[in-house]
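Undergrad: I would like to see how this sequence folds:
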Amino acid sequence: MDADMKRIWAITNAAAGTASEAAEAHVLSFCNRDPWQLQGCTRFPQEALPAAADLDTAEVDIVVVFGGDGTHAAAARHLAGWPGALLLLPGGTVNLAPKRLHGDAHFIDVLDRAASQPLSATPLPFIDVGGIPAYSGLIAGPIAGWVHARERVRAGRWRSLVRAVRFAWSLSFTRRISLSLGVMPRKRARGIVASPPRDPDGEIEIAAIDFRGFWSAMSVGIDWLKHGFDGARGISRTSARSARLAGPARMRVLIDGEEHHLPTPVGIETRTAAVRFVTTRTNDEGRE
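TA: Sure, this is the predicted structure:
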């Protein structure tokens, strides 16, 4: 085999936010085009993710993962410790992890860059949330219920949107959670949004969101549906290597878009992944 040839395994989720069967077919076709050679494909979640031993047997160099944040996180957790590299392609609605690695590039452009440039792979910092890795981010507390409403907006499911908004609204005024950072006074909030560090030596970016009345709660909900919590009002921001979240006996938490109910208190801290990720960011994108 040519020294520049790379053996590829593809993990695809055609049901992810902006993915499709046509896009999946394009990815698979590209992965079997010189200088790449497709060794196998897993259609997730219908099929089980490949074991590291199977990838080693097939002498795979790169696992291409096409899907949303949940698919990317599942592959990264499953293949922790595997010596190859993961290439995350944006196929979801948010695509936070791919943006960290490729900027805002379309998945076709990411493939072109990865195949035409010398391979550049790096470990990616993540947030350890009570033992669960979060590669894209964390939303904790009552405001996590608004995610269901936003997903229905994205999918155009307007009939079920009303039920989702009612559910989120009922959660919004339940008990606040608290954020503890070292010796600093606890911060009480309706929810916490945390993003992984930009580099292994960086800190978790933490936003505490709070509101006290009907109109402030309504504005937060509308901002979330339109822009996500990054654009919401009533936010105080900080950063830290670790923190602790406390509240009800079990806390509603969204980790990479997947819902969990974790026993409190919940510790969060920054760690570095035990697997490498292909990055195609340009120097200009890296400075943004």
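
Undergrad: From here on, just use CA atoms for contacts and neighbour counts.
TA: Noted.

Undergrad: what's the distance between L38 and G91?
TA: Using C-alpha to C-alpha, to the nearest Å, we find L38 at a distance of 19 Å from G91.

Undergrad: Which one's more surrounded, those two?
TA: Each of L38 and G91 has its neighbours counted (other C-alpha atoms under 10 Å); G91 has more, 28 against 21.

Undergrad: ok, the more buried one - contacts?
TA: A16, G17, T18, A19, F66, G67, G68, F107 (C-alpha atoms under 8 Å, 6 or more residues apart in numbering).

Undergrad: gap between the first one and E24?
TA: Computed with C-alpha to C-alpha, the distance linking A16 and E24 is 11 Å.

Undergrad: Neighbour count: the two, which is higher?
TA: The neighbour comparison of A16 against E24 (other C-alpha under 10 Å) goes to E24, with 21 against 18.

Undergrad: in stretch 50-64, what's buried?
TA: Residues P50, A52, L55, V60, D61, I62, V63, V64 are the ones in stretch 50-64 that count as buried (16 or more other C-alpha atoms under 10 Å).

Undergrad: can you give me the end-to-end distance of stretch 169-189?
TA: With C-alpha to C-alpha as the measure, stretch 169-189 spans 15 Å from end to end.

Undergrad: one more to line up against the first:
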Amino acid sequence: MNGHPDPACWLIVNPASGSNEAASAETVAAALGERGWSVGRTIIFPDQPLPDPAALDSAGIAMAVVYAGDGTVNTLINGLAGWGGAVLVLPGGTMNLLAQRLHRSLDMDDILDIVTGGGARRCRPVCVRCDGLLALAGLLVGPGTRWNRVRESMRDFALADMATETIEAIRQSASGPYVVARENGLARKSGYPLIELTPGEHGIQIDGYYAEDPLDYAGQAWAIVRRRFREGPHDRLGVAEAIVLSSIEGSPLACLIDGEPAECPSPFRFTVEPCAVDLLASAHDF
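TA: Predicted structure coming up:
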């Protein structure tokens, strides 16, 4: 962006996100203050509702700073569609996939130095349209998304729930209903328990994850639990502007949109679309 941004901002944090803790709001606000930015209001999500364009405009705020995980960031940005201000996404979660798109591997202090020094630019990165929402960092489709519930149980130390969810995740991942990409000549006709759609500069990168033997399956499950999807065995299916995915049985498609569970009808045509609000970027996209 050209010149220095307006130093007044609102700060949104989620203490439950991976990189957060009780003092995160104070830490980020102090870091902003040290660089000449004033935090007009701090919103602790989900205890407090996320701001909408009308609330920000009425307060004269043109910058929202969010320090949270990809799920919270997705909800905030989808809710700010059409707003004339800009959002600064800081890496405050477990994977921080959108923050990596915007800032690569820079840490919070480096990002703030660049942004407050006028070295960032406003952009609207390519996203994936999934029914009523946009996936800004990544979209997972298929019965393998059930492993996310295992991960949540692990995070909450709910051992009984973790055991139950693990059994169900194994059952669904092994028996489907698998997801097929009939228009893609590289895709397996039998389908996949998990297909990953990653937005980027050239469109949607498509990867189909599978397990052919118990060792593959164990590796895949562990990769999904840790949200390290690219470590599992998979087929690279290319890059496209759109992809039609279907449940092999015609049932609705289970999805994870930036890590949050959702559902799409089957078949569904996933398309690329620019983000509906300006984001600040300090590095090249993937």
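
Undergrad: now, among the contacts of G91 of the first structure, which is nearest to P265 of the first structure?
TA: For the contacts of G91 of the first structure, the minimum distance to P265 of the first structure (C-alpha to C-alpha) is 28.8 Å, reached by G68.

Undergrad: give me the number of residues near R113 of the first structure?
TA: 18.

Undergrad: Need the nearest residue in space to it, chain neighbours excluded.
TA: Excluding its sequence neighbours, the residue lying closest to R113 of the first structure (C-alpha to C-alpha, 6 or more residues apart in numbering) is T280, at 6.3 Å.

Undergrad: Quick one: map that neighbour onto the second structure.
TA: Here T280 of the first structure is matched to S282 in the second structure, going by TM-score structural alignment.

Undergrad: Let me see the contact set for that match.
TA: S282 of the second structure touches L102, H103, I111, I114, V115, G119, A120, R121, counting by C-alpha under 8 Å, 6+ apart.

Undergrad: can we see that at 10 Å?
TA: 1, 88, 99, 101-104, 106, 110-115, 118-122 (C-alpha atoms under 10 Å, 6 or more residues apart in numbering).

Undergrad: Now which of those residues would you call buried?
TA: Of the contacts of S282 of the second structure, these count as buried by 16+ other C-alpha under 10 Å: 88, 99, 101-104, 106, 111-113, 115, 119-122.

Undergrad: Surely E273 of the second structure touches R129?
TA: Yes - the criterion here is C-alpha atoms under 10 Å, and E273 of the second structure meets it with R129 at 6.4 Å.

Undergrad: which residues are common contacts for the two?
TA: Common neighbours of E273 of the second structure and R129, counting by C-alpha under 10 Å, 6+ apart, are A135, L136, P199, A242.

Undergrad: from those, which single one is nearest G191 of the second structure?
TA: Distances from G191 of the second structure to these, taken as C-alpha to C-alpha, are shortest for A242 (17.8 Å).

Undergrad: how close does that closest one get to L279 of the second structure?
TA: From A242 of the second structure to L279 of the second structure the distance is 23 Å (C-alpha to C-alpha).

Undergrad: the more surrounded of those two?
TA: Neighbour totals were compared for A242 of the second structure and L279, and L279 leads with 21 against 17 (other C-alpha under 10 Å).

Undergrad: number of nearby residues for the counterpart of A262 of the second structure in the first structure?
TA: Alignment note (TM-score structural alignment): A262 of the second structure maps to H260 of the first structure. By other C-alpha under 10 Å, the residues close to H260 of the first structure number 13.

Undergrad: Now that H260 of the first structure has come up, it's in contact with R252, right?
TA: Yes - under the criterion of C-alpha under 10 Å, H260 of the first structure makes contact with R252 at 6.0 Å.

Undergrad: Name the residues contacting each of the two.
TA: A140.

Undergrad: Show me what the particular helix or strand that has R159 of the first structure in it is packed against.
TA: Using DSSP states H and E, R159 of the first structure sits within helix 158-172. On a contact count with 3 or more C-alpha pairs under 10 Å, 6 or more residues apart in numbering; DSSP states H and E, helix 158-172 of the first structure meets helix 146-155, helix 214-227.

Undergrad: Give me the angle between that helix and helix 146-155.
TA: Put simply, helix 158-172 of the first structure runs at 160 degrees to helix 146-155, going by axes from the mean of the first three to the mean of the last three C-alpha atoms, to 10 degrees.
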